[in-house]
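> sequence? don't have it. structure:
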């Protein structure tokens, strides 16, 4: 979810100068909220918070009406409701978002085969090779916006530029429901006044380090001594930021993006101190992650966990596996080993398990001995039972009878692996 609320929006006309451009960045406007309005028009114009209504969950998305009150993604729902007491809370429907996303991506692919999805609601397109069919990049952008509106019923914003970085920044400036064209010759003028926080890839810590040294705009990056930048963010990121600040970005459209991770998180209704209970929850989440991996035909090379405490401090730990796996027991053991490395014993608000560095299942073959053979057979039988009878019928024995009022709110976190 973008953090902007639509104020300061800048747009171009369809006949704007698009000389030297070839890249479009198309971003759906408040996508989750827009899909909910699409399915329930009575929500139109209302401040919407997409999340669980228990107040312990976090905001997945919000309509622009809610964002103008300061509501942001990843903010606790309770805090969001204090900022916008009149907001309507709507439970997320992730399968519906995936369905609408497929409709949108199909429209993109009808214009060019060079489409790089970044998430369910945004993608890069290279339109250089289809100009004779559809017109100039700005004309193609206008056609795409019209078709998404007419055929899907939601709006999108488009940045048109010579590079991916500038196109992504331009689409953000144009939101909501706008298009901004940055001709190649205008790139530096467009970039110069933008804050360093607006750069793609600059996180909060890097931004704070730069701002502490008086580097607040992209022009400041261009003008700053390289030694100062190196001290602020390290030599590697410093060199990359200087290139981007000069409008240099050689990245091309990647149509065969490798899925990066699959994960599940759980937010508890009450903070949990019982570490045995938390270990059981990590194992349960690992089983869910593994089941998704098996359905998608992937194995994980790395396991990571997320632990958020009652003061909202969040710790992440990861471990590379000796052999890639889609076995829940193995992923769960790794998750619990990582959990034991965390010395802090404060009450826990959220836990999560994620499988990373994915590769096609069976890519490495099996050795003479398969230590996971028994678990693989058990989990295969579970998959068969779930396919026949549904998820609610099968669980580990340790999870039976655990209705202790924890009121967990589960948040599936997967990137295209369905």
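Thanks, I have the structure now. All figures in this text were calculated on a predicted structure; none of them were measured in a lab.

> CA atoms for contacts and neighbours, from now on please.
Noted.

> Distance of residue 233 relative to residue 204?
11 Å (Cα to Cα, to the nearest Å).

> Stretch 191-203: which residues count as buried?
Using 16 or more other Cα atoms under 10 Å as the test for burial, stretch 191-203 gives 191, 192, 194, 195, 196, 197, 198, 199, 202.

> Residue 22 versus the first one, what's the distance?
Counting by Cα to Cα, the gap from residue 191 to residue 22 is 18 Å.

> between residue 233 and residue 204, who's got more neighbours?
Taking other Cα atoms under 10 Å, residue 233 and residue 204 do not tie; residue 233 has more neighbours (19 against 11).

> Without its sequence neighbours, what residue ends up closest to the more buried one?
Using Cα to Cα, 6 or more residues apart in numbering and skipping the chain neighbours, the partner closest in space to residue 233 is residue 206 (5.9 Å).

> Return the residues in contact with the nearest residue to residue 327 once chain neighbours are set aside.
Spatially, and ignoring its direct neighbours in sequence, residue 327 is nearest to residue 290 (5.7 Å; Cα to Cα, 6+ apart). Residues near residue 290 by Cα atoms under 8 Å, 6 or more residues apart in numbering: 326, 327, 328, 331.

> for comparison:
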């Protein structure tokens, strides 16, 4: 008989705010939130437990948070710091098991099935993780334990309410601990699905789990008035903790379908082709750099745009197939520009994207009688190495220094936030 897996989901409590409080010991007993203190209309990204006790919540406006808690200390986000600490936490996990899968910047799955003989039972491993992460980063961890990823995730939600921050969900306590919970506490059940389930008389998670699958499918189809069998099977399996998916230590290379990059723009600044050209080139640079880093090249270039007309916004997306696979900036940029010029209506542009698909391994480079493509690849890879070492703004096209360029601003940000 196969041994039951032991999967954990470790979540960092109030992650961004915890990192900042660790960096500022003088704020240990103060309410702290992460956001832009200079923008009252900006969004709170995270709040520490003290701030939450005053009613401050993530996603609300900075001005609203300060109105609730005048003593709130709002700290500008430092995304590079949060990524660095997250990678450090991953390294801590990897000293216990090599089966670690990041779920988000502050959540990671661990399969510790093969670690029990070295580190003890699951509860001891959970406490060891909490101790090591706290000592190394100052961040507190909540850990859900289960035989599947879905149960570990829902156990993690319950761990947030437990005294020691650890909770286990197994098939032995599923009915007692999970099935008695309200339906909106089930993973991936939002407000819309909650309303559907309540109308169906399914107020608790166990109300779904106790149904036969065929009956649940029939009832959900009647409620939603459309084909919903796949959705029904997903929620039924979730309620019963069924999830065969493994903990994946890394993204599978064969799952990579495209490399793309887009940018939201202030449309009043992008009315002329000469200004839009600058951004198209910068997007092509980013796409090709990512492709080379992943070891791929593609044959299909796509470009898309949103145009802000006087009466309404319109959009288009077009693609073209190249004669040979590439990850060279000038080839992708030229194809993207041709597509854009052919389909642009001349209205101000508020969003642009460029993508590369039809991907394959870049170990073989198609030669050309009129261009040394291999030498060009080496030149661009050398540029990549400089950027990786000294920052993305270490080497920059002269056009990016124009007012219409966005690369300089983007180099100071991660995920739309400043480093």
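In hand now; what should we look at? Predicted, not measured: the structure shown is a model, and the values here were computed from it.

> follow-up on the earlier one: which of the contacts of residue 290 of the first structure has the most neighbours?
Within these, neighbour counts (other Cα under 10 Å) peak at residue 331, which reaches 29 neighbours.

> Confirm that one sits in a strand?
No. Note on residue 331 of the first structure: no strand contains this position according to DSSP: H, G, I helix; E, B strand; the rest coil, which reports helix.

> Can you tell me how far the residue lying closest to it once chain neighbours are set aside is from residue 399 of the first structure?
Nearest residue to residue 331 of the first structure, sequence neighbours excluded (Cα to Cα, 6+ apart): residue 286, at 5.7 Å. Residue 286 of the first structure sits 13 Å away from residue 399 of the first structure, going by Cα to Cα.

> Neighbour count: these two, which is higher?
Comparing residue 286 of the first structure with residue 399 by other Cα under 10 Å, the one with more neighbours is residue 286, at 31 against 13.

> Serialize the buried residues of stretch 191-203 of the first structure to CSV and add fields for distance to residue 278 of the first structure.
What follows is these, written out as CSV (distance: Cα to Cα, whole Å):
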residue, distance to residue 278 of the first structure
191, 47
192, 48
194, 44
195, 41
196, 39
197, 36
198, 38
199, 38
202, 33
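
> which residues in the stretch 201-350 of the first structure form strands?
Ranges of strands in the stretch 201-350 of the first structure, per DSSP state E, counting those that start in this stretch, are 261-272, 298-309, 314-325, 348-360.

> So which bits of the longest one are buried?
So the one you mean is strand 348-360 of the first structure. Neighbour-count burial for strand 348-360 of the first structure [16+ other Cα under 10 Å]: 348, 349, 350, 351, 352, 353, 354, 355, 356, 357, 358, 359.

> I'd assumed residue 306 was in contact with the fifth one.
Pointing back at residue 352 of the first structure there. Yes. Using Cα atoms under 8 Å, residue 352 of the first structure is in contact with residue 306, at 4.8 Å.

> Quick check: neighbours shared by those two?
By Cα under 8 Å, 6+ apart, residue 352 of the first structure and residue 306 have no common neighbours.

> picking that back up, may I see the strands of the stretch 201-350 of the first structure arranged in TSV, with distance to residue 224 of the first structure as well?
Formatted as TSV, those follow (distance: least, Cα to Cα, whole Å):
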stretch	distance to residue 224 of the first structure
strand 261-272	37
strand 298-309	36
strand 314-325	33
strand 348-360	36
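
> Nearest to residue 282 of the first structure, out of those?
strand 348-360 (6.6 Å; Cα to Cα).

> now stretch 32-46 of the first structure, how far from the chain's geometric center?
Mean C-alpha position of stretch 32-46 of the first structure versus that of the full chain (Cα atoms, centre = their mean, to the nearest Å) differs by 21 Å.

> buried sites along that stretch?
By neighbour count with 16+ other Cα under 10 Å, stretch 32-46 of the first structure contains the buried residues 32, 33, 34, 35, 36, 37, 43.

> Okay, and which of the residues you listed map to helices?
32, 33, 34, 35, 36, 37 (DSSP state H).

> Go through the residues you listed and name the one nearest residue 379 of the first structure.
Nearest to residue 379 of the first structure among those: residue 32, at 33.3 Å, using Cα to Cα.

> show me the contacts for the closest one.
50, 61, 62, 92, 97.

> correct me, but the third one touches residue 35?
No. Here residue 62 of the first structure does not reach residue 35: they are 11.3 Å apart, not a contact under Cα under 8 Å.

> State the distance from the spatially most central residue of the second structure to residue 292 of the second structure.
Most central in the second structure under Cα atoms, centre = their mean is residue 104, positioned 5.6 Å from the mean C-alpha point. Per Cα to Cα, residue 104 of the second structure is found 24 Å from residue 292 of the second structure.

> need the longest helix for the first structure.
If you go by DSSP H, the first structure has its longest helix at helix 275-296.

> orientation of that one relative to strand 261-272 in degrees?
Here the directions of helix 275-296 of the first structure and strand 261-272 differ by 160 degrees (axes from the mean of the first three to the mean of the last three Cα atoms, to 10 degrees).

> Of all the residues in helix 275-296 of the first structure, which ones are buried?
Residues of helix 275-296 of the first structure classed as buried by neighbour count (16+ other Cα under 10 Å): 278-294.
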